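# model this:
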Amino acid sequence: MDRNVRITAKEYGEWWAQYDLSGLAPGQEPSEELKTIAAECDVIICSTMPRAIETAAKIVGDATRIVPRDAIFVEAPLPAPPIPFLKLNPTMWGRVSRVFWFLGFAPNGMESHLAARRRVKRVIGRLVEYAERGEDVLLAAHGYLNWMIDGEIRRMGWQRVQHHGGNDFWSFRAYRMPARRTQSTKEALTAE
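Below is the predicted model:
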């Protein structure tokens, strides 16, 4: 999708909807490092959005591996802000939209910032389930959601052991579960 156009907020809403439906741009390829990491993972999961599905397929590179898809892993929304007349490029509109969203703007039943934070906790719960079974899991998801996961999972005591590429396309982060987590979680689960 062209990010060099100047569009209104309303047009940005349409642009973002098309972006959500689009897949990877031609020629986009993961690094060999990311492919190696994926090859060592027991479980590969992704969102239901085309670009996440295509990302998972490219990093797995083996059509026989199952890649479960789940809408819980979709990107946090970017609602077009209620600003008439102003024209910005999609990158700037994304920043403005995120600020409005942080401040509570979530029109037409769109997921709010608070609801997205709750969803991130459920996402992490899924990741923890795999880790507690001793499985290495790779999640192919979206930039801002991944950033939200990063902050929350580290607050939970997980150690980020690798971070490559910032928050750009094909970037990745790796985490290690705290050594005592497995036992304390099992105790908490049996206490419920």
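# contacts and neighbour counts: CA atoms only from here.
OK.
# Help me confirm that residue 123 comes into contact with residue 70.
No - contact criterion Cα atoms under 8 Å: residue 123 and residue 70 do not qualify, at 10.1 Å.
# now the closest residue to residue 1 other than its chain neighbours: how far from residue 9?
Nearest residue to residue 1 in three dimensions, chain neighbours excluded: residue 19, at 6.5 Å (Cα to Cα, 6 or more residues apart in numbering). Between residue 19 and residue 9 the distance, using Cα to Cα, to the nearest Å, works out to 15 Å.
# Among these two, which residue is more densely surrounded?
Summary of the neighbour comparison: residue 19 and residue 9, criterion other Cα atoms under 10 Å, with residue 9 having more neighbours (25 against 16).
# Can you give me the distance of the closest residue to that one other than its chain neighbours to residue 167?
What sits nearest to residue 9 in space, not counting adjacent residues and going by Cα to Cα, 6+ apart, is residue 80, at 5.5 Å. Distance of residue 80 to residue 167, given as Cα to Cα: 22 Å.
# One more, so I can put them side by side:
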Amino acid sequence: MIDRDRRVNATDFGVWVSEYDAVGIDARHRPPQAAIEQARGCAFVVCSSLPRSLESARALGMENIGACEPLFREMGMPYANWRFPRLGLAVWSVLFRLMWAVGYSANAEPFKEARERARACAERLADLASLHGTVLLVGHGSLNWFIARYLKSMGWKGPRKSPRKHWDFAVYCHQAT
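As a prediction, the model looks like this:
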């Protein structure tokens, strides 16, 4: 569980991000039945290499993971090596994500490279869908948003807005021409 009131300096925020990436999911927060049913209909499962992605797939009832690839990991969160000020985790998250979008990338992959990785993810998913029919990606927030944009630019149809909450999902379809 994330303690959103915890106040840390920027360096400790970086430590927290690393720790967060190393842990799995909170077992008390189960996926909704609609997500489980949607997952069951997929022929191939793709996860990132982060523990929470693999555990989420298992919570959805997916035991046979077709691909577990670092390509699909969350977009890295930059952070600075500052001792002051001490701010809440949510404040640092928003601040560093905004700074990252305008070019600050200390301790993280640059924004432009992350966007290119999202494009590669969309292409990989399209390839997997052509091989397997239906593909479930158990992914991560920011990356999912960019993947959705690239899938749409490749002719895939999906919801106007990408889901933002834990366990939310979206379905994207491609019509052969």
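# if we can go back for a sec, what about residue 123 and residue 70 of structure 1, which has more around it?
The residue with the greater number of neighbours, taking residue 123 of structure 1 and residue 70 and applying other Cα under 10 Å, is residue 123; the counts read 16 against 12.
# And that one? What does it align with in structure 2?
Matched to structure 2 by TM-score structural alignment, residue 123 of structure 1 sits across from residue 121.
# Would you enumerate the residues in contact with that match?
When contacts are counted by Cα atoms under 8 Å, 6 or more residues apart in numbering, residue 121 of structure 2 touches 71, 72, 147.
# Hmm, the first one is touching residue 116, no?
No - Residue 71 of structure 2 is beyond contact range of residue 116, at 10.7 Å (criterion: Cα under 8 Å).
# re the thing from before, so the residue nearest to residue 9 of structure 1 lies in a strand, does it not?
No - checked against DSSP: H, G, I helix; E, B strand; the rest coil, residue 80 of structure 1 lies outside a strand; its state is coil.
# That one contacts residue 13, correct?
Yes - at 4.9 Å, residue 80 of structure 1 and residue 13 qualify as touching, with contact defined as Cα under 8 Å.
# More neighbours: which of the two?
Of the pair residue 80 of structure 1 and residue 13, residue 80 is the one with more neighbours under other Cα under 10 Å, namely 25 against 20.
# which residues touch the more buried one?
With contact taken as Cα under 8 Å, 6+ apart, residue 80 of structure 1 is in contact with 9, 10, 12, 13, 93, 97.
# how about those, which pair is most distant?
Spatially, the most separated pair among the contacts of residue 80 of structure 1 is 10 and 97, at 11.4 Å (Cα to Cα).
# Tell me which of the two has more neighbours.
Taking neighbours as other Cα under 10 Å, residue 10 of structure 1 and residue 97 compare with residue 97 leading, 24 against 16.
# And the equivalent of residue 10 of structure 1 over in structure 2, how far from residue 123 of structure 2?
For residue 10 of structure 1, the aligned position in structure 2 is residue 11, judged by TM-score structural alignment. Noted for residue 11 of structure 2: a distance of 35 Å to residue 123 of structure 2, by Cα to Cα.
# and if you look at residue 17 of structure 2?
With distances defined as Cα to Cα, the gap from residue 17 of structure 2 to residue 123 of structure 2 amounts to 28 Å.
# Check residue 90 of structure 2 too.
Residue 90 of structure 2 sits 32 Å away from residue 123 of structure 2, going by Cα to Cα.
# So what does residue 68 of structure 2 match up with in structure 1?
With TM-score structural alignment defining the correspondence, residue 68 of structure 2 maps onto residue 69 in structure 1.
# show me the contacts for that match.
By Cα under 8 Å, 6+ apart, the contact list for residue 69 of structure 1 reads 45, 46, 47, 48, 53.
# For structure 2, which segments count as helices?
With DSSP state H as the definition, structure 2 shows helices at residue ranges 10-22, 33-40, 51-59, 89-101, 111-132, 141-153.
# How about the spatially most central residue of structure 2: what's its closest non-neighbour residue?
Most central in structure 2 under Cα atoms, centre = their mean is residue 140, positioned 1.1 Å from the mean C-alpha point. Once flanking residues are discounted, residue 140 of structure 2 sits nearest to residue 74: 5.2 Å by Cα to Cα, 6+ apart.
# now swap in residue 171 of structure 2 and tell me
Across the structure, with Cα to Cα, 6+ apart as the measure, the residue nearest residue 171 of structure 2 apart from its sequence neighbours is residue 158 (5.9 Å).
# The one you found -> structure 1?
Using TM-score structural alignment, the equivalent of residue 158 of structure 2 in structure 1 is residue 160.
# burial count for that match?
A count of neighbours around residue 160 of structure 1, defined by other Cα under 10 Å, yields 14.
# what residues are up against it?
Contacts were defined as Cα under 8 Å, 6+ apart; by that measure residue 160 of structure 1 touches 154, 173, 174, 175, 176.
# just residue 176 of structure 1 next, same as before
When contacts are taken as Cα under 8 Å, 6+ apart, residue 176 of structure 1 is in contact with 158, 159, 160, 161.
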